[in-house]
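Asker: sharing a sequence plus its predicted fold:
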Amino acid sequence: MDTLNPVVEIIVVAMLLIGAFFALVGAIGMLRFKDIFQRLHAPTKATTLGVGGVLIASMIYSAANGRFGIHELLITLFLFITAPVSANLMAKAALHLKLPSKAGHPQKKD
């Protein structure tokens, strides 16, 4: 096993922790939000950043070992492109099915 530069190790660990934090926030959001419209935010925002952080950590680790992680870069780009599109399609399907929202309506100010 190769030993890495301590600075690279710290960066990789930091990216893994950031990715794990966002993945945890996304998972908690999926459990706590009440309906599909609110739940769309958890996988498209927080979890996407979580997976992106883990993939960036993998790219840095690969680059430090002399291999450029083109696979990780492609996965990250694919994820960041497809997550908003899939969320938009799910929201349109929910609107088409006239699913109720539990978010409530904002109060009008007089």
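Answerer: Received the coordinates, thanks.
Asker: contacts, neighbours, all on C-alpha from now
Answerer: Fine.
Asker: from residue 77, how far out is residue 71?
Answerer: According to Cα to Cα, to the nearest Å, residue 71 stands 10 Å off from residue 77.
Asker: and what of residue 17?
Answerer: Distance of residue 17 to residue 77, given as Cα to Cα: 20 Å.
Asker: the more surrounded of those two?
Answerer: Comparing residue 17 with residue 77 by other Cα atoms under 10 Å, the one with more neighbours is residue 17, at 16 against 12.
Asker: and that one, helix, strand or coil?
Answerer: helix (DSSP: H, G, I helix; E, B strand; the rest coil).
Asker: gap between it and residue 32?
Answerer: 22 Å.
Asker: put this next to the first one:
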Amino acid sequence: MNALTAIGEALVLIGTFFYFLSALGLIRMPDVYNRMQTSTKSATLGSLGVMVGVGIWALGTDFGSAAWLTKTVVIAIFLLLTNPISAHALIRAAYKRGIPLWEGSVVDKYREHIEAKEREEVEETPAEEGGEE
């Protein structure tokens, strides 16, 4: 076993640990918003660890080449960019659908943002002039 193989296997093990944390978050969190946040972060880190670990592991064996590492890094970057965006879209859709927050939630920043936006729209709307028709 050479150093690249050991590093690759360690990264795969770390990625697997993050997958475990993701599954634990799905079980332990109280509402859909907390579950989505926990599982997205953990699954993203888990996937990155496993993919980059496999790429590095392949460099250390006769099985792969530098093309393996290049492909896994490109896929990891794609995942790093798209996973949080898709989770944000799902959470926003759940919020707009009316799925309630957990009763222990302290802050609702999205509601504050919507209310501030509505106040701005009301202030910008010109007052209707009363006239004779």
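Answerer: Done, it's in. Values in this document were obtained by computation on a predicted structure and should not be read as measured data.
Asker: got a TM-score for the pair?
Answerer: The TM-score (TM-score structural alignment, normalised by the length of structure 1) is 0.82; 103 aligned residues with a Cα RMSD of 1.8 Å.
Asker: quick one: map residue 39 of structure 2 onto structure 1.
Answerer: The alignment partner of residue 39 of structure 2 in structure 1, by TM-score structural alignment, is residue 43.
Asker: its match contacts residue 25, doesn't it?
Answerer: No: using Cα atoms under 8 Å, residue 43 of structure 1 makes no contact with residue 25, being 9.6 Å away.
Asker: which one's more surrounded, the two?
Answerer: Using other Cα under 10 Å as the criterion, residue 43 of structure 1 and residue 25 rank with residue 43 on top: 21 against 18.
Asker: distance check, the counterpart of residue 14 of structure 1 in structure 2 against residue 75 of structure 2.
Answerer: Here residue 14 of structure 1 is matched to residue 10 in structure 2, going by TM-score structural alignment. Residue 10 of structure 2 sits 19 Å away from residue 75 of structure 2, going by Cα to Cα.
Asker: secondary structure element for the equivalent of residue 27 of structure 2 over in structure 1?
Answerer: The equivalent of residue 27 of structure 2 in structure 1 is residue 31 (alignment by TM-score structural alignment). Taking DSSP states H and E as the definition, one finds residue 31 of structure 1 inside helix 6-32.
Asker: elements contacting that helix?
Answerer: helix 47-64 (3 or more Cα pairs under 8 Å, 6 or more residues apart in numbering; DSSP states H and E).
Asker: residues contacting the helix it packs on, please?
Answerer: Residues outside helix 47-64 of structure 1 that contact it (Cα atoms under 8 Å, 6 or more residues apart in numbering): 4, 8-9, 11-13, 15-16, 18-27, 68-70, 72-73, 75-76, 79-80, 83.
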